[in-house]
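1. Have a look at this prediction, sequence included:
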Amino acid sequence: MNNFFGVSFTHNFMSIRLGRIQLHRIDFLLLFVPLSLACYLLKLPAIVSFTSAAAAVVAISHLMVEATGIISQRVSSTISALINATFGNAIEFMIAIFALRAGLETMVKASITGSIILNVLFLIGLSMVAGGMKYKEQRFNKDSAGLSSTMLIIIVVGLAMPSMYSILVGKPAQDMSIAVSVILGVIYLLSLFYTLVTHKHLFIVKREAPPSGSYRPWPFRVAVAILLISAIAAGFESSLIVDSITPLIDTLGITQTFAGLVLIALLTNIPEQISAARFARLNNMTLSLEIGMSSALQIALFVVPVLVLLSSTLTGSTMDLVLSPFELISLVMTAMIANYISADGICHWLEGAQLLAVYALIATAFFFI
């Protein structure tokens, strides 16, 4: 939803003005908030309940993006980074919390993997295709992309260690998962210190937020209120999604892994996808790549450590970071591709189509597992 280094982005959806009230078309999806509650109370089929809750989540996440953007423009960079860390992937975090309490640990770990893969392959690939339909070639800041791709390699190494330990030693990896989570959290804090304090001069221009006119004219207090109300509504809808996902899995005949890696990951990252494609159409691929990479990094460096450290309180046992071989292979390939695309600072539509093809291949493989 937001930028890893503390800057928010908006989507500038088609808007409609009713008197003095400005509405975006996506705001009409807020009607699904009460509808999703009705579906749940009436015990309608799982696919109906899930779809209505998913539509509500899309609208709520859009409001959170705009509110966070307005707030971030009016506070310091440090406070902005804290707000983005807290609300940047709030919906993914809430769904993961409810899913852990429901005993869906496999789906939670798959959704983490899926969010990383989707943001690097699908979101960036979609942006390159969207921008490539308008421009023959597009350039981006390869230094910024290189920093993110290096961080992604560190993440893959960290997530691979508990899995390799469990496979080779044959013992539970809860203690190692906690240690890895702490290390990832520390490197997250150090990266914020790097971009906000010691080397902030390198990031001022390319991370400049959109002008305030890009957002609706909400006063600061209104934006804060909308953000808090949206967060509460997001928690409610997240619980409905988790309640409907188990019967939906049985109805569709899919696995927890596919549900987390594809369905949940796609649903919770729709705002980033729209935003990144829009910036690509404006010939700002630096921001498009940064949105994808930053969201992936924030999931791994902030959400994962918090989930691991909280899991024992929620379920009575620590969630480990042991991933399946297919998940590990997918993460390794994603990190390699991210490192490759950041090398030359130039992209085109075919390169984007190739990224989309890799994502489709991974999703197809998990469908058959």
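-> Noted; the coordinates are in hand. Worth saying up front: this structure is predicted, and the values here are computed from it rather than measured.
2. going forward, measure contacts and count neighbours with C-alpha atoms only.
-> Noted.
3. Tell me where the protein has strands.
-> For the chain, the strands defined by DSSP state E occupy 15-18, 21-24, 138-139, 346-347.
4. Distance to Ala338 and mean neighbour count for these - can I get that in TSV?
-> Formatted as TSV, these follow (distance: least, CA to CA, whole Å; neighbours: other CA atoms under 10 Å):
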stretch	distance to Ala338	mean neighbour count
strand 15-18	34	10
strand 21-24	33	13
strand 138-139	15	16
strand 346-347	12	18
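5. Output these in a markdown table; the columns should cover distance to Ala365.
-> Converted to a markdown table, the strands of the chain look like this (distance: least, CA to CA, whole Å):
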| stretch | distance to Ala365 |
| --- | --- |
| strand 15-18 | 39 |
| strand 21-24 | 37 |
| strand 138-139 | 31 |
| strand 346-347 | 27 |
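6. ok, structure two:
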Amino acid sequence: NKETTIVHAPLPSTSTRASTINKTIQSIVNIIKPAWLSILLVFIPLGIISYYLHWGDASTFSLNFLAIIPLAKLLGTVTEDIALRISQKIGGLLKATFENAVELIVSISAIRQGLIRVVQASILGSIISNLLLVLGMFFLVVGYHVKEYNFNQTAAQTRASLMTLACIALIIPTALHANADKNEITQGILNLSHGTAVVLLIVYAFYLYFQLKTHKYLHNEIHEDAELEELEEREEPQLSLSISVALSAVITVAIAFCGEFLVSSIEGISETSGLSKTFVGLILIPIVSNVANAAEHMAAVSEAKGDMDLIIGAAVGSSI
């Protein structure tokens, strides 16, 4: 009779598990290590406490406003860590999508509380800040060193066409509302807005298919050399995929709470401070996201190394 030898795989030792946990904790600490971010994290519990202890609308708004800034920065950092595991194009799309997470969450809270004017102003403010502030900053910094750069004309025209379509979608309902009898046109504007929203979602889906599938070669023509450099210089992810996804979920929930508390105080702060709801949506809410991502925008300029497609895509992609 032949003897059968069974070899059991060694179980991970306690020291191995402890080393893994310590490495994960150290990676998380490195993510929140910047001094200004560590200081602003204090406002997260303070913002929540201010709402439940009724410290007043001004305190609730200010504390939660400051609390969302580090949360948006952390969400962007974790998203970038996830993006390192996938291709440059899809990673850029993922980062551009999550950069708008703050505006999206705050807008949902404002819609739930009936602050439609704040939602409208925040959408417009986000587009203006990305196209003027962010893109203008890119051009200023890059143009200071080199006078002329090449870019992919087809990709730029595609993004410009989508932005034109989005502007038309905002202008038409506004024009109808301003020049028609409100009692007669209200239902028509509502139906038009619903139809426009569906059309914009469908067009955006086609744009993704165009960019990532059918015509991705148009977006890769100028990136071939940059991608070779990226393979050599690309950073390694600091966190495991499961930890990154879990952190993204936790941070998103925290943003949802702080955003809800911030929106709930807009009515009161508008009455006491004289700040209009339009100003809050047009200026203050977009600032929360753009201030948090200012470091990432400057890093994108540095890493682009003359690749104007990456620069334009980072700014315009967030607006789209």
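-> Received it, and whenever you're ready, just let me know what you need. Treat the numbers as computed from the prediction; the structure is a model and nothing was measured.
7. Need the TM-score between these chains.
-> Remark: TM-score between the superposed chains equals 0.76 [TM-score structural alignment, normalised by the length of the second structure]; 279 aligned residues with a CA RMSD of 3.0 Å.
8. quick one on the thing from earlier: of all the strands of the first structure, which lies closest to Ser230 of the first structure?
-> Nearest to Ser230 of the first structure among these is strand 21-24 (15.9 Å), distances taken as CA to CA.
9. which residues in the stretch 101-250 of the first structure form helices?
-> For the stretch 101-250 of the first structure, the helices defined by DSSP state H, counting those that start in this stretch occupy 105-117, 124-132, 142-169, 174-193, 220-252.
10. Tell me the counterpart residues of the longest one in the second structure, please.
-> When you say that, I think you mean helix 220-252 of the first structure. Mapped onto the second structure using TM-score structural alignment, helix 220-252 of the first structure spans residues 241-273.
11. now do the first one
-> Here helix 105-117 of the first structure aligns to the second structure at residues 116-128, judged by TM-score structural alignment.
12. Tell me roughly how far the matching stretch lies from the first structure on average.
-> Compared with the first structure after fitting, stretch 116-128 of the second structure deviates on average by 0.7 Å (mean CA distance after the TM-score superposition for the first structure).
13. same check, this time on stretch 244-253 of the second structure
-> Mean for stretch 244-253 of the second structure is 0.7 Å (mean CA distance after the TM-score superposition for the first structure).
14. what do we get in the first structure for Trp55 of the second structure?
-> That one, Trp55 of the second structure, aligns with Leu44 by TM-score structural alignment.
15. now do Ala101 of the second structure
-> Per TM-score structural alignment, Ala101 of the second structure is aligned with Ala90.
16. so what's its match closest to, chain neighbours aside?
-> Ala231 (7.5 Å; CA to CA, 6 or more residues apart in numbering).
17. ok, that neighbour touching Glu92?
-> No. Look at Ala231 of the first structure against Glu92 with CA atoms under 8 Å: they stay out of range, at 11.7 Å.
18. Compare these two and say which is more crowded by neighbours.
-> Ranked by neighbour count (other CA atoms under 10 Å), Ala231 of the first structure and Glu92 place Glu92 first, with 24 against 20.
19. OK, contacts around the closest residue to that one other than its chain neighbours?
-> Of all residues not flanking Glu92 of the first structure in the chain, Thr268 sits nearest, at 6.0 Å (CA to CA, 6+ apart). Going by CA atoms under 8 Å, 6 or more residues apart in numbering, Thr268 of the first structure touches 57-58, 91-92.
20. biggest separation within these, which pair?
-> Top of the distance list for those (CA to CA): Val58 and Glu92, 12.0 Å.
21. And the residue nearest to Glu92 of the first structure? What does it align with in the second structure?
-> Checking with TM-score structural alignment, Thr268 of the first structure has Ser289 as its match.
22. Tell me the spacing between that match and Leu200 of the second structure.
-> 23 Å (CA to CA, to the nearest Å).
23. residues in contact with Thr40 of the second structure?
-> To be clear, residue 40 of the second structure is Leu; Thr isn't right here. So Leu40 of the second structure contacts 66-67, 69-70 (CA under 8 Å, 6+ apart).
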